[in-house]
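Novice: just coords:
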């Protein structure tokens, strides 16, 4: 950053400004740049001494700055900071559209962003995006529901906030004298918000819906919200009772009572949901039936490390758009049940492209021919580390010919492999098989490999066995010049012209 940049009085573009202690690098240099426009990031704000000095940046006089980032350094030490006074003096022009505040270490945000009184609601009314990141000492979040253009809201690392209350939606008594609002008996909060993220708010205990003193008044909130993410808010146990009528993507990660939110959304019209991701949500034992039975738009389900999930029921008739199922590390999951209703109502998972079940030790019931045969779109089937799986109840002929990736691995109790020749899977590019129980012998491996020479698309082949002799396995696979990767059984064995084989157990 050059010294005395403020002398460039006609400067219009300045993507970032690092505040310094010495003359020529202080924040007052920005005050001379009246024509700045577009995006500006002001960093190292710990070098500003207070509100008066911060105000010398004259941000309120810069109507053409539309995106503003205010950032303190991560390397600061100590506890006595003047961040509240500094941020009070950095009020932007009302034309601001995007605002990011990062590593602010005050207890209270400034009045120009809190919007707690009626006189302040005109501020930031052009704001489209707001990010409050790692403001670890903040005790309360601003009032934002009245902002008419706000589309993107991210609250992350506000570790001292315990409650998101009614003030989050509207300032106190906002709209009491608004005749149009009284005539319609309707209050609308966050009218344009599309994405809302709550991350790493470790002390957050509740998110309360908007309230009203008028029993005849209807409260509507988040009518356009499409994306909701709540990550690492482990203590939150109370959620709003209202629904999110346009919600498409829901992600809940490390929220102990996240199942409560999932139930609320399921009971308040979840038919718009297209993507669901749950990770480490301990109170979920099964997925809400209304979520899975009343939703024909859901396309992707991803469930990770839900320790008390015991079973999943999927209705083919109601999940016609389902394309991908990912289930990982659900230690108590015992079964995935597929409900097929009728033979003539397109009651099949014919949109399903990916089915992955990995590290679910208790699962014993995953597939049936009735489910897989109509899955003409299936491209990836992966079953791994399912230690209680004893059988694979379908043969290769039941799998769709368009399957590209097949993995059945680390299932130590599996007693039998799919029957039939693998040659019917002509589109296969990846194949991973084994190891299984000792009851699965060489004959089963050889049966799988019959016709493998016809798999001209195969480029990745992995075979794992227990106490099996490599030389008893058919060597028809050696004739496949298109295979690029040959991990087989456990040790390294170099064969002329074939590169390196990885052989794990002989």
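Specialist: Received the coordinates, thanks. This one's a predicted model, so the numbers in the text were calculated from it and none came from an experiment. Residues are numbered from 1 along each chain as shown.

Novice: only C-alpha atoms for contact and neighbour calcs from this point on.
Specialist: Will do.

Novice: Okay, helices next: where are they in the stretch 351-500 of the chain?
Specialist: 369-372, 442-449 (DSSP state H, counting those that start in this stretch).

Novice: now for the longest helix anywhere in the chain, which elements pack on it?
Specialist: Using DSSP state H, we find that the single longest helix of the chain is helix 258-267. Packing contacts for helix 258-267, counted by 3 or more Cα pairs under 8 Å, 6 or more residues apart in numbering; DSSP states H and E, involve helix 289-293.

Novice: One more pass at 10 Å, please.
Specialist: Other helices and strands packing on helix 258-267, by 3 or more Cα pairs under 10 Å, 6 or more residues apart in numbering; DSSP states H and E, are strand 249-253, strand 275-279, helix 289-293.

Novice: between the ones you listed, which gets nearest to residue 324?
Specialist: strand 275-279 (9.5 Å; Cα to Cα).

Novice: and the angle for the closest one with strand 249-253?
Specialist: Put simply, strand 275-279 runs at 0 degrees to strand 249-253, going by axes from the mean of the first three to the mean of the last three Cα atoms, to 10 degrees.

Novice: between strand 275-279 and helix 258-267, how many degrees?
Specialist: 160 degrees.

Novice: Does anything pack onto strand 275-279? Which helices or strands?
Specialist: Counting by 3+ Cα pairs under 10 Å, 6+ apart, strand 275-279 packs on strand 227-231, strand 249-253, helix 258-267, strand 300-304, strand 324-328.

Novice: want to compare, so here's the second one:
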């Protein structure tokens, strides 16, 4: 930082203020910059000389500040000293966005989460490893986005999170809530029994990532549209909750999940399942009458069983996009086959499924525009064995080590193919004339020695 910052008394914008150990300005020099506005990031707060210097910075009088970021470079500051410094950094209540990184205190000072900060719309609390309780941020009336990450000491989230004012609906404006990397967090308590839905009346997106010890269920919020549960092995889902407006559901490595009742999510558009090795079925409750009219994308990843996929008959025909990625145990499609209106099909590292490719009946997919087959050592003497649909515009063949030839006759009705990408298919020796005579605009060849030699002069090939 330049010396004698305090002399710039009319300064209105200072995005970064970095505190060094022996040289550079003291934090107290901010006190003379009364017109600072916009965004301010104060870094390396562990280098503060004294709490008195922080008080002289006089942040609470800087009414033009909209965004404030407070960062400790390391967590070596003692709990009491850290809290005193953060307490002295209290900003003006006009603040709209606040981020606190690597604060080392056990508890937050009273101003963090105080209802007087009625303009705060975004709050990030990240890397506060020694904190034992969350601040009462539920009483911030305008808060729309909240991220809590890397709180290693936190075990329970309860009433303190919502605030003590019983006359105010907690989190009345919150739309996005994220918890990341909370290794000891085991309980999320909703005080008031069945009234927890009132805590998050406008919540649209909830994300839990690496909360490996969290047990119990989630809040029952009809407003949620996007739900991501990643690496939360002990979480009970969906429990008794029904998510009437959920559009996107993403679940990764949930060991308690054995069956997923899809009629709990009647508006679902996108379903992503990863590493749910105990998941056996995707079900509809008997007599529910639910039809997933909106579901268009299903992505299944590693360790999803073939038996689970075969339970998809109730909705599989509705899909427009299907991506099956790293599912070595999936041997076949559901009995009804691929959806007739399918737009995009991706098969990645699914050897057994590729072996049964004759049962895909690609020629009947009159809406298919994009096809990608990737990462398989299955023997493909000639691919595909059947006609490709006329609608196909993009074809990608990637890392097919035993692909020996393309069946030219399969391309003879394809009049709209625009892009062909062939990568790491080292046994493929040539492209049939039927491929090169289509409306092809882009031909991409990578790590295919025979093709690179043969088509080096073919116009448009990036070799």
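Specialist: Yes, it's here. Note that the structure is predicted; figures quoted are calculated from it, not measured.

Novice: sorry, back to before: so which of the helices of the stretch 351-500 of structure 1 gets nearest residue 490 of structure 1?
Specialist: helix 442-449 (15.8 Å).

Novice: Show me which residues of that closest one are buried.
Specialist: Using 16 or more other Cα atoms under 10 Å as the test for burial, helix 442-449 of structure 1 gives 442, 445, 446, 447, 448, 449.

Novice: Could you do stretch 41-57 of structure 2 as well?
Specialist: 41-48, 51, 53-57.

Novice: ok, back up a step: export the helices and strands packed on helix 258-267 of structure 1 as JSON lines, with columns for mean neighbour count and distance to residue 416 of structure 1.
Specialist: Listed next are those as JSON lines, based on neighbours: other Cα atoms under 10 Å; distance: least, Cα to Cα, whole Å:
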{"stretch": "strand 249-253", "mean neighbour count": "21", "distance to residue 416 of structure 1": "37"}
{"stretch": "strand 275-279", "mean neighbour count": "21", "distance to residue 416 of structure 1": "32"}
{"stretch": "helix 289-293", "mean neighbour count": "18", "distance to residue 416 of structure 1": "32"}
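
Novice: Turn the ones you listed into JSON lines, columns for distance to residue 224 of structure 1.
Specialist: Formatted as JSON lines, these follow (distance: least, Cα to Cα, whole Å):
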{"stretch": "strand 249-253", "distance to residue 224 of structure 1": "12"}
{"stretch": "strand 275-279", "distance to residue 224 of structure 1": "16"}
{"stretch": "helix 289-293", "distance to residue 224 of structure 1": "19"}
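
Novice: Which among these is found nearest to residue 309 of structure 1?
Specialist: strand 275-279 (10.9 Å).

Novice: What range does that closest one cover in structure 2?
Specialist: Aligned by TM-score structural alignment, strand 275-279 of structure 1 corresponds to residues 248-252 of structure 2.

Novice: Quick check: the matching stretch compared with structure 1, mean distance?
Specialist: Comparison of stretch 248-252 of structure 2 with structure 1 after fitting gives an average deviation of 1.2 Å (mean Cα distance after the TM-score superposition for structure 1).

Novice: Surely residue 143 of structure 1 is in contact with residue 210?
Specialist: No. When contacts are counted by Cα atoms under 10 Å, residue 143 of structure 1 is not listed as touching residue 210 (11.4 Å).

Novice: Between these two, which contacts overlap?
Specialist: The contact sets of residue 143 of structure 1 and residue 210 overlap at 164, 165, 166, 167, 168, 169, 170 (Cα atoms under 10 Å, 6 or more residues apart in numbering).

Novice: Could you identify which of those residues has the most neighbours?
Specialist: residue 170 (27 neighbours; other Cα atoms under 10 Å).

Novice: Which residue in structure 2 aligns with that residue?
Specialist: Aligned partner of residue 170 of structure 1 by TM-score structural alignment: residue 163.

Novice: go on, residue 193 of structure 1?
Specialist: Using TM-score structural alignment, residue 193 of structure 1 pairs with residue 174 in structure 2.

Novice: In contact with that match, which residues?
Specialist: Per Cα under 10 Å, 6+ apart, neighbours of residue 174 of structure 2: 121-122, 138, 140-146, 199-205.

Novice: Of those, which are still contacts in structure 1?
Specialist: For the contacts of residue 174 of structure 2, the subset whose aligned partners also touch in structure 1 (both residues aligned by TM-score structural alignment, their matches' Cα atoms under 10 Å) is 121-122, 138, 140-146, 199-205.

Novice: In strands only, show me those residues.
Specialist: 122, 145, 146, 205 (DSSP state E).

Novice: and the longest helix for structure 2?
Specialist: helix 79-88.

Novice: name the helices or strands packed onto it?
Specialist: helix 51-57.

Novice: Average separation of the helix it packs on from the aligned part of structure 1, please.
Specialist: Looks like 1.5 Å for helix 51-57 of structure 2 (mean Cα distance after the TM-score superposition for structure 1).
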